[in-house]
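>>> coordinates only, sequence not included:
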């Protein structure tokens, strides 16, 4: 609320005017916040371009920095347009002029003629006749094929009277008046976040086909898509957090820091559900949350509303989730990962062939052999087998662990590895008390590998905002993949549904596991 608005005495206004004033003031405050974010992003872009000579980036670094800054700016602009009532919306410059009218003539063109519902003259004079048409060309992208969709909307008028012209309305587009179809946008998203192609490389690939689409234009498309897909990802996260058992892991997401001319370390936190190993009814899914650091408070924020068992590695940042004072829910029960415990011993064995490490590995292998036997059975059967067969082995391992810690110096490398297992001993036994719990967190580790591949190919995100868009779109793509859904088909369909004003109360229909490909 502005300073002038705060000085007004609203009590003197009639209730209906007071409510309207408060609603308008809230909208102004929201717009001011959006403007501040936009100004901040523009300032960062200018700093990256015109900063001190020592802070200037090389050409490749600048491309990545501008790419994600422009994605963020496009998302802010889309948010601003959504905040303004329909009759007040300004005409937003959706596509750079340099990309208009230069679609190669050799590209295949598919005409979609959209006729009005009726050609009857409103005055009853008979059928209208065609007097012209409007044509729009949008770039559509199919895998390994580019084409131009030409939308033709004939105009009809009556020969007898001059009471009006009939023409079909323009079909809904995600980017109104823009160049790309929803299929083209989906292709760019899959190429960037699944195939690990930065936008400037995609621009180069298109140029080889004679299509001059600048990287900044592609960034605009991604930003608009990221804005409109956010409610779907938020709903996906809500759905996952209704479960009582989830996996969580985090991986680095290097982010460019233009002020210092180098990268800083951000993190993508993966929150996943995968109950397939025991035949759970809930579909698998994953959401990647971006945070500028690895502090446990980020995990606490991302897990707001979740109560139950969390399967994790040994990172101590998760310890705050088990405290009675945990924010956002009850203290979680942690299930630690036996694969991590095994790796500690494997490191020692590979280094010096330790017989103690070899014995630990043998004991863990016996526990894993039981897990292999019961994989795919129902939780009750898994729990019964574990209590009967695994519990004695785990107890014996615990006794062996304590005996070795008394023999080995705590400062030795082996002593440090044994101490690690000891610190997480309670969590390593959680799988013995619940048949739904896995013996390790390998399921979520497999889901952070695509992030690592993208990191390797794209090197880093260009901005914190780019890290958030990265996590958001990767969430949908990876959830598609683990549900056997083709990501391009899903994103094309979902973006088309959003463009057509898909009802907000049916957002669950847009979740990846509910996608039904057209036949």
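That came in fine, so what should we check first? Quick caveat, the model's predicted, so the values are computed rather than measured. Numbers count the residues shown, from 1 in each chain.
>>> from here on, just use CA atoms for contacts and neighbour counts.
OK.
>>> tell me the contacts of residue 509?
Counting by CA atoms under 8 Å, 6 or more residues apart in numbering, residue 509 touches residue 515.
>>> this is the other structure I want to compare:
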């Protein structure tokens, strides 16, 4: 059977003619009996079915491939290692390559174990064996070395601060003098700033609930309950919440603010029922620093945005202008920059259902051309980017609206396409705002990435339906995600911030260095 003639379409399988191989029929052990011919045909047919209907991993992501191998990962990996050529086999897992070799074809590698601290254990023979049979004492002339890598659980230390006390032995009414107590972030709690940073980064950055963290500590012999961790979080928020004003000041100083919302699940403690709530993320950029502020409300009311942004004089960029139309009323000093990515998704969805739709394909190509221009001008200065947008990008946009004007005069059977071009035409002014402001991106992808972990209804992201708890949780999310967005290590950032507050300072968001 010629495998090169196999079809990828199951519907065409019945049109494939399966013929036995000539070399099979001419084999010395092969008897051209009807039964053998039938067996040969069945074998080739089964091979064809296996190739046609077998599972494929071509469309799977790397994460999906790894997840699919969890069950028999060991067996598959060992088999792959066995079948790998000798010159490609890994000699040891403790070799790493130099990132900057001297030449392109030269790879410099060194042993990772040489970089680790060494704890030596000397093994000696018993004294009774240190004499030869002739009675002479044996002399040591060397040793054999066996290396093993030891991994210890996370190290937890108890820091005991001892404050010495003094008193005069001659005076009966002498006053006791005691060393001044050191400053503490949480005076009445056992947790140090490093423990607090570990807890909050584990929960708010890595999605590990306090209950699981308590179990982790108990495995190492330390008994902490969830209530203690919650008290640590609440008391820490009381000391850190002065930064709320700093968040909004930094946002108000931004040329533009991206606003994205998503519905999330809220858990009520009293009747244990789940209600719908909304989470917002506001993302700004000031002095080259990104500012992220999460906000949680129990309903779809956007009045809080009107209150918070009533003094803002800038541009908001949203995924859908209709959702936040109240922010850009005639009385407001805020203008709106619409998201080009929203329309790119619209036309992509139309093509997904109708891959031959000429209008959607043409508009999607136009928008893709604008994105290609943006990729090319990223390294340029602010003024150069502005010039490119007002000339090169503007020519592409003019062609888009010329095409839209023609399409609006035609009656379209595809309602999704008709709605998309009408929406594009109605928001033409908002789509042009980015050309005069080089700081504004084409879309709200950054803010959408910030809110993405909350879109998936994972149990780790449940909120309690209590306003104080929601404010505290969103504050920690805002603080740590802002640190990550600016290249800070969340653990070191929060620890440094708490240490400065502990010493009596009141640092701003970015005064942690």
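In hand now; what should we look at? Note that the structure is predicted; figures quoted are calculated from it, not measured.
>>> TM-score for these two?
TM-score of the superposed chains, computed with TM-score structural alignment, normalised by the length of structure 2, equals 0.66; 359 aligned residues with a CA RMSD of 2.3 Å.
>>> quick one: the strands in structure 1, in order.
Applying DSSP state E to structure 1 gives strands spanning 109-113, 129-142, 145-157, 165-167, 245-257, 262-273, 285-291, 309-312, 333-336.
>>> what's the most buried one of those strands?
Of those, the one with the most neighbours on average (mean count of other CA atoms under 10 Å) is strand 285-291, at a mean of 27.
>>> start and end residues in structure 2 for that one, please.
Counting by TM-score structural alignment, strand 285-291 of structure 1 lines up with residues 291-297 of structure 2.
>>> ditto for stretch 484-500 of structure 1
On structure 2, the counterpart of stretch 484-500 of structure 1 by TM-score structural alignment is residues 487-503.
>>> which stretches of the stretch 301-450 of structure 2 form helices?
Ranges of helices in the stretch 301-450 of structure 2, per DSSP state H, counting those that start in this stretch, are 303-308, 340-353, 358-377, 382-388, 394-407, 415-426, 428-431, 445-455.
>>> now the fifth one on structure 1. Mean distance?
The one in question is helix 394-407 of structure 2. Between helix 394-407 of structure 2 and its aligned stretch in structure 1, the superposed structures give an average distance of 1.3 Å (mean CA distance after the TM-score superposition for structure 1).
>>> enumerate every residue touching residue 267 of structure 2.
By CA under 8 Å, 6+ apart, the contact set of residue 267 of structure 2 is 273-275, 462-465.
>>> trace residue 45 of structure 2 over to structure 1, please.
Taking TM-score structural alignment as the alignment basis, one finds that residue 45 of structure 2 is matched in structure 1 by no residue at all.
>>> what about residue 45 of structure 2, neighbour count?
The local packing of residue 45 of structure 2 (other CA atoms under 10 Å) involves 17 other residues.
>>> also the one 5 residues further on?
Using other CA under 10 Å, residue 50 of structure 2 has 11 other residues around it.
>>> how about the secondary structure of it?
When the structure is split into helix, strand and coil by DSSP: H, G, I helix; E, B strand; the rest coil, residue 50 of structure 2 lands in helix.
>>> which other residues reach the match of strand 285-291 of structure 1?
The set of residues that contact stretch 291-297 of structure 2 without belonging to it, under CA under 8 Å, 6+ apart, is 247, 250-251, 277-285, 467, 470-471, 474-475, 477-479, 481-482, 485.
>>> mean shift of that stretch relative to structure 1?
Superposing on structure 1 and averaging over aligned pairs (mean CA distance after the TM-score superposition for structure 1), stretch 291-297 of structure 2 comes out at 1.4 Å.
>>> translate residue 204 of structure 2 into the numbering of structure 1.
In structure 1, the residue paired with residue 204 of structure 2 is residue 193, using TM-score structural alignment.
>>> residues contacting the residue lying closest to its match once chain neighbours are set aside?
Computed as CA to CA, 6 or more residues apart in numbering, the closest residue to residue 193 of structure 1 that is not its neighbour in sequence is residue 474, at 6.0 Å. With contacts defined as CA under 8 Å, 6+ apart, residue 474 of structure 1 is in contact with 193-194, 287-288.
>>> which position in structure 2 pairs with residue 474 of structure 1?
In structure 2, the residue equivalent to residue 474 of structure 1 is residue 477, according to TM-score structural alignment.
>>> hang on, isn't residue 473 of structure 1 packed against residue 226?
Yes. Because the distance of 6.9 Å satisfies CA atoms under 8 Å, residue 473 of structure 1 is recorded as touching residue 226.
>>> what's residue 67 of structure 1 in contact with, if anything?
With CA under 8 Å, 6+ apart as the criterion, the residues that contact residue 67 of structure 1 are 199-200, 215-216, 219, 462.
>>> can you check residue 495 of structure 2 too?
Residue 495 of structure 2 sits next to 193-194, 196-197 when contact means CA under 8 Å, 6+ apart.
>>> how far away is it from residue 393 of structure 2?
45 Å (CA to CA, to the nearest Å).
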